[in-house]
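K.L.:
predicted model and sequence below, questions to follow.
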Amino acid sequence: MSFLSPLFLIAVSAIGLPLIIHLLNLRRPQRVEFSTLAFFKELQKTTIRKIRIKRYLLLLLRLLAIACLALVLARPFLPPGLSGSANSQAPALNAILIDNSISMSRIGDKGPLIEQAKSIVKSIEASSKEDDRFILQVTNGAAQYSTIVGHNQLLRRIEEIDVISSGNYTTDRIENLYGVLSEAPYQNKRLFILGDGQSSQFNGEFPETDDRSITTSYINLGEVNVQNTVVTNLESSTNMIGASLPVNLTVTVENKGEVPIANQFVSLEFSGSLVGQYSLSMEANSSRTFSFEVVPQKVGSSNGKVIIEGDEFTQDNEYFFTVQVPETRRILWVKEETPAIASLESYTGVVLEASGNNDAQLSYEESGVEILGTNEISGYDAIILDGIKTIPEFAFNNLLEFVQGGRGLVFYPSESGDIRNYNSFLRQFNVGEFEGIMGEYASFNSVAKGNEVQEDHPIFAGLFERDENEDLRIADPDVYYYYKLKPSSSPGGFNILTLNTGDPLIRDKRFGEGKLIISSIGNSPGWSNFAVKPLYAPLYYRALLYAASSDEGGFATHQLGETFSWSGDVDAENVSIRVDEETVIPDARVAAMGAQLTYPAEAWRPGWVTISDENREYSVAVNLERNESDFASRNIESILEDIAYVDASDLGDESLEAEIKASGFGREIWSWFMLAGLLFLVIESLLSVLYKAEKIT
């Protein structure tokens, strides 16, 4: 048994206090014979012996309790050979995991954290036996080493490690090292993890192993306070992206430091040009948002980035993005073969034809309801159900998966539709149900007006031009005949247009990753005079564009630390990914939209990658996980409560070496002495109360 803090053994001398008190009590006064004391001489000798035994027992228990508590302060530990079944003289396998994330570039009192980590690894190597072996690994970027090496090779590899701006794989690397250690034919197995206590590295929990022969230690280099300003969010005002259409981008900037900032700048570049710049002044731990307007000039990918200038920590001062303008959005128009009244044909075809003149054009195909039961619908961005009297039940699941997968569905009822069938279909999406029918078809007698517009809906973004305090005025459409929709109480739904009766005219319902747009009226003149109102054409077109646009809002992004996954219209046999100056071949499989690509992407860094085949080219922005910029060590000790934890920030070289030896090369047993000391005190209390030796017989 050894001690981590042997200086505290001086506290053992405290056991002398009860001894001194006891010896003082043994000093007897001079004996003087007195006649009246003769009666007391009749006390039995056995009673006196019992009193002395009780006093000696109490003294012994007090001495033991004080000694145990003194040993607790000295932090005793057992070497591995005594704390388990392993032979302490047998060779050991030491796995060492070094945090090489961007936070390790911070400079503390002892220099850069990454250099401190290297120095501690050298101390671990120096404390090891000649026959011990090592595995060296890093948390971020590609796995550097996977082989077992000796002392000299370990020291060479240590010098090659540096901070890298790549994805974090801490949890995966720990699990992999546990697996290697478990299978290794060594009696002594140790895992040392060196980091700066960044709690986000572990995602709230530390990996576990069932192999109890492995000793795990986390060595915390300490928290370094540094001012850091970082972009935490970038979003667009609309997901309807098109060439020459302005897009408003909202950038959120956060001050992660503990001090206010001033004289910093945030700027945005798009397609190689500076779009705008703002001055930054922020309080500690606060955030601000800034707006920029960009205009993609072409179909395809347009790259941009947000830049922070004047920040103390510069490793995360750029945030990359790509705006993707699709060539076309494919629309499937499903309709009845012939309308109930030939002269009242749907306007849908006219609107779809007109959309071909827009830069963000829609391409469409017509079909009957039979296509809804096939896999062909997965090749479309949105489906219009236009005047279908009865939606086939065999299509319910297909359409459900279609919307859940991020596509759009637009529903226009038939004037002679089966309301029970419609309600069965709507219940699949938790939209609500039609309670009945109001008015008379083709009567041209108004029963309601569409007079309330949800102006902040993405469909209307940038559509209306008016002064700030000017009320919105539109020509209200007259409705002659409509289905009375009672929306469900579930979240994710809101009215785009509302009738003056309070009933929805057009309702948007988010479901999964996609959208369902339900109209209470059909798209022919027998329902209303909406088609002759100025709002009709842009609303119809934008509703289709909205339904056919993905939730990403035109952004193509990848977060480092995850497997790269992308799907798009490329040739699966000829596709490649260009990363900086290197070209890699991803795993590709044929999908409905072209190809589904996956790639490990462990070595990728922030910037852009380019996906291409012989005919097409797409850009994808690559960024660090947002938590990489959060250096806080919140709850780190609770996350690591089941393993040995060493705080190296306030320890000298000798103390740190002793801590490392105890944590990785032995087992602390101070808790044993703590329990023993408390037990002795409890026994002492019980003995003093229950041991009655003064009774005279």
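P.N.:
Here it is on my side, so go on. Numbers count the residues shown, from 1 in each chain.
K.L.:
alpha carbons only for contacts and neighbour counts from here, please
P.N.:
Will do.
K.L.:
next helix or strand past the longest helix along the chain?
P.N.:
Across the chain, the longest stretch assigned as helix under DSSP state H is helix 45-74. Per DSSP states H and E, helix 45-74 leads on to strand 76-78 as the next helix or strand towards the C-terminus.
K.L.:
so what secondary structure elements neighbour that following strand?
P.N.:
Judged by 3 or more Cα pairs under 8 Å, 6 or more residues apart in numbering; DSSP states H and E, strand 76-78 is in contact with strand 2-3, strand 667-668.
K.L.:
before we move on, back to that, just give me how far the longest helix of the chain sits from the chain centre.
P.N.:
Taking the mean C-alpha point of helix 45-74 and that of its whole chain, the gap between them comes to 57 Å (Cα atoms, centre = their mean, to the nearest Å).
K.L.:
on contacts alone, who are the packing partners of that helix?
P.N.:
In this structure, helix 45-74 packs against helix 16-26, helix 670-690, with contacts taken as 3+ Cα pairs under 8 Å, 6+ apart.
K.L.:
need the helices for the stretch 101-250 of the chain, in chain order.
P.N.:
Residue ranges of the helices in the stretch 101-250 of the chain, as given by DSSP state H, counting those that start in this stretch, are 113-127, 151-160, 170-183.
K.L.:
could I get those as a markdown table with mean neighbour count and distance to residue 578?
P.N.:
Conversion of the helices of the stretch 101-250 of the chain to a markdown table gives the following (neighbours: other Cα atoms under 10 Å; distance: least, Cα to Cα, whole Å):
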| stretch | mean neighbour count | distance to residue 578 |
| --- | --- | --- |
| helix 113-127 | 19 | 31 |
| helix 151-160 | 13 | 26 |
| helix 170-183 | 17 | 26 |
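K.L.:
can you list those helices in CSV and add distance to residue 483?
P.N.:
Written out in CSV, the entries for the helices of the stretch 101-250 of the chain read as follows (distance: least, Cα to Cα, whole Å):
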stretch, distance to residue 483
helix 113-127, 67
helix 151-160, 71
helix 170-183, 54
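K.L.:
put this next to the previous one:
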Amino acid sequence: MQFKNPEILYFLILLIIPILVHLFQLQKFVKVPFTNVAFLQTLQQQSRKSSRLKKWLILCTRMLFFTALIFAFSKPYFSPQNRAKEPQYFIYLDTSLSTDTRGEKGNLLKIAAQEIIENTAPNNNYSLLTNTDFYKDLNKKELKKILLSIENSTLKLDLKTVFLKIKQENKNKTKALHRNILISDFQTTYNNKFTNVTTAFTAVQLAASQKNNISIDSIFIRNKNSQNFTVHALIKNQGPKKENVPIALFNIKKLRSKQTFSIEKNTTKEIQFKVNNTGDFLGKLKLAFSDTFLFDNSYFFAVNTKKINVLAIGNTTTFLSKIYTEETFRFEQKTLPEVNYNTLDKQQLIILNELKIIPKILAKKLAVFSQNGGSIVMIPAQKLSVNSYNTFLRSLNVGEIGRHQKDTLKITAINYAHPLFKNVFSKRITNFQYPIVRSYAPISGDVSKIVSFENNTAFISQLGNKKMYYISAALNIKNSNFINAPLIVPIFYNLGAMSAQYPALAYRAGQENTIEITTETNKDEILTLANTENSFIPGQRASQNKVLITTKEQPKKAGFYSVFKKDIKIQDLAYNVPREESLLNFLDLNKLSKAENITILPSIKEVFKKIVKNNEVHWLWKWFLLLAIVSLFLEILILKFYTP
């Protein structure tokens, strides 16, 4: 038994007052002379016994009256829970995209929100956590307003974060009786997330009515030239074999191509579209198929046609112009006297091709160029000035060139893990014809080997963590046959491609993305991202001729967004929702049902029904009040009808 007003029970001490009155306020008998003394003595003894019994009965009824009255005012009750603490309800509602699908009653998220509204009690206090926001100390009216406007989000909230938030709230409200409710589809395998959880909670799993899905997983571009390029789309099927699935390719809203395909059970298939290269292409792939998730039936991508600026300073050569073709690059070759130093900062890649010395003015410009993120490739001359080169390298704190050596060496080792060779080799090559050099100038210090000689010294290396590369031998035909080796094309092509961080084909909404935008901005100018529905200012950091923008929580929806400087459009970007949301892997909650602190219930209605049952109170004050009335009635009966 528990009491709402336990302090009232202190008044039980006052019950000692009627006891003291009964003991010390005794009735005095008056003696009257009478002739028959023997008879009188017997009557007196009987009267005293009856009077004493009546007094004890009256005392008991009065004690019972006051005791029952005090208990009634203390409001006693029976309840499974401690009513001394106010209940505090913490609700986590999963708003990830995987809950944007149809269940037995309708859209999973909308139905869950509606059932919470219908089953919550009006007088309780609630906290609501979603994937994007946290609301605390809500009454039912405030909770209802939020739930009616709730939307799916591209953000995925880790369950570890949910439990940390619950723990923090429980710690802040130590005098509250906490009820923690997790409502989610529990996508992917979360078993390890529950192993060390000590917080008690109730879980409800939202389940989709369909268990098969087809999605566009990713796309990439191949065979791009001045006439056309090929779009490769990876289609992922989860579930049974599907036939005659329509897929269409749009340039913004204009249909460019369409086809149908079949895909086997639980497989991935590549679909190709050949597209005419007419400039910038804002592509949208769309599957016309009804399945578990609809958000993954579209994929947005942006093909930008900006060319990469490459400048070669030094000896004129033909192999560079064959690699840096006009379809992708804007390539120039200049001798040292022809260089316009004012245009160096507009380049993405500068190649020092067999310069004997690096003039001080050029070294100073190159140092600034490197510090601003530009790429530099150094190919030393056979008769180089080592001091001139090292003076330049020391200004950047990267490496030191040794004395020029005449020794015929084979180029034998490739660092396949280096980003320069990403997607270049399908397998490791061990039996290729080794190119040779007849002389070289080795480098030491903080360098990472990309390609090595047979004596394990570096032939091509990256200097420090900068975008600086050193080739230790002159590549003219008299000194080396490396320009005739197949390896030279992917190396120099990727050196050019990696020098410009142009926007990718697509980015993920709701995740952190750092994007380099080539543009010049004044001190007070900012870049904005916008489409027809939304606009926002991303985080940004300006440097010479470029701005690094960072997007994270925005944008929230997939689609095309344009980068604006004032009213001038600079670049188009494409965003897609995370493809992990398409997975049909869900946790089996039955595996958690044996845990003492975890309660698994089939529906939201059952959760609140059980909570109401656990919070049900059986009040006893009415019975004690009735007992007080009965005791008072008994006293009246004793006083009126009981005569000694």
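P.N.:
Perfect, I can see it now. Just so you know, these numbers come straight off a predicted model, no measurement behind them.
K.L.:
in the stretch 451-600 of structure 1, which spans are helices?
P.N.:
Per DSSP H, counting those that start in this stretch, the stretch 451-600 of structure 1 carries helices over the ranges 536-547.
K.L.:
center of structure 2, which residue is that?
P.N.:
The centre of structure 2 sits closest to residue 156, judged by Cα atoms, centre = their mean, with a distance of 4.2 Å.
K.L.:
what's that residue aligned with over in structure 1?
P.N.:
With TM-score structural alignment defining the correspondence, residue 156 of structure 2 maps onto residue 168 in structure 1.
K.L.:
tell me the counterpart of residue 504 of structure 2 in structure 1.
P.N.:
Using TM-score structural alignment as the criterion, residue 504 of structure 2 maps onto residue 555 of structure 1.
K.L.:
what's near enough to touch residue 116 of structure 1?
P.N.:
In this structure, residue 116 of structure 1 makes contact with 110, 221, judged by Cα atoms under 8 Å, 6 or more residues apart in numbering.
K.L.:
from residue 614 of structure 1, how far out is it?
P.N.:
Counting by Cα to Cα, to the nearest Å, the separation of residue 116 of structure 1 from residue 614 of structure 1 is 49 Å.
K.L.:
mean deviation, the helix or strand hosting residue 386 of structure 1 versus structure 2?
P.N.:
When elements are assigned from DSSP H and E, residue 386 of structure 1 belongs to strand 382-388. For strand 382-388 of structure 1, the mean distance from the matching residues in structure 2 following superposition reads 3.2 Å, by mean Cα distance after the TM-score superposition for structure 1.
K.L.:
report the angle between that strand and helix 536-547.
P.N.:
What separates the directions of strand 382-388 of structure 1 and helix 536-547 is an angle of 130 degrees, with axes from the mean of the first three to the mean of the last three Cα atoms, to 10 degrees.
K.L.:
quick one: contacts of strand 382-388 of structure 1?
P.N.:
330-336, 339, 346, 348, 407-415, 417, 522-523, 544, 547-548.
K.L.:
grab the nearest non-local neighbour of residue 681 of structure 1.
P.N.:
residue 65 (6.2 Å; Cα to Cα, 6 or more residues apart in numbering).
K.L.:
what angle do helix 670-690 and the longest helix of structure 1 make with each other?
P.N.:
Per the same axes, to 10 degrees, the angle that helix 45-74 of structure 1 makes with helix 670-690 is 160 degrees.
K.L.:
in structure 2, what stretch matches helix 45-74 of structure 1?
P.N.:
Residues of structure 2 matching helix 45-74 of structure 1 by TM-score structural alignment do not exist; the stretch lands nowhere.
K.L.:
got the buried residues for that helix?
P.N.:
Buried residues in helix 45-74 of structure 1, defined by neighbour count with 16 or more other Cα atoms under 10 Å: 47, 50, 54, 58-74.
K.L.:
let me see the ranges of the strands in the stretch 401-550 of structure 1.
P.N.:
Along the stretch 401-550 of structure 1, the segments classed as strands by DSSP state E, counting those that start in this stretch run 408-413, 432-439, 448-453, 478-479, 481-487, 493-499, 504-511, 514-519.
K.L.:
what span of structure 1 lines up against stretch 54-65 of structure 2?
P.N.:
The alignment of stretch 54-65 of structure 2 onto structure 1 (TM-score structural alignment) covers no residues at all.
K.L.:
neighbouring contacts of that stretch?
P.N.:
Outside stretch 54-65 of structure 2, the residues that touch it by Cα under 8 Å, 6+ apart are 15, 18-19, 22, 627-629, 631-632, 634-635, 638-639, 642, 644.
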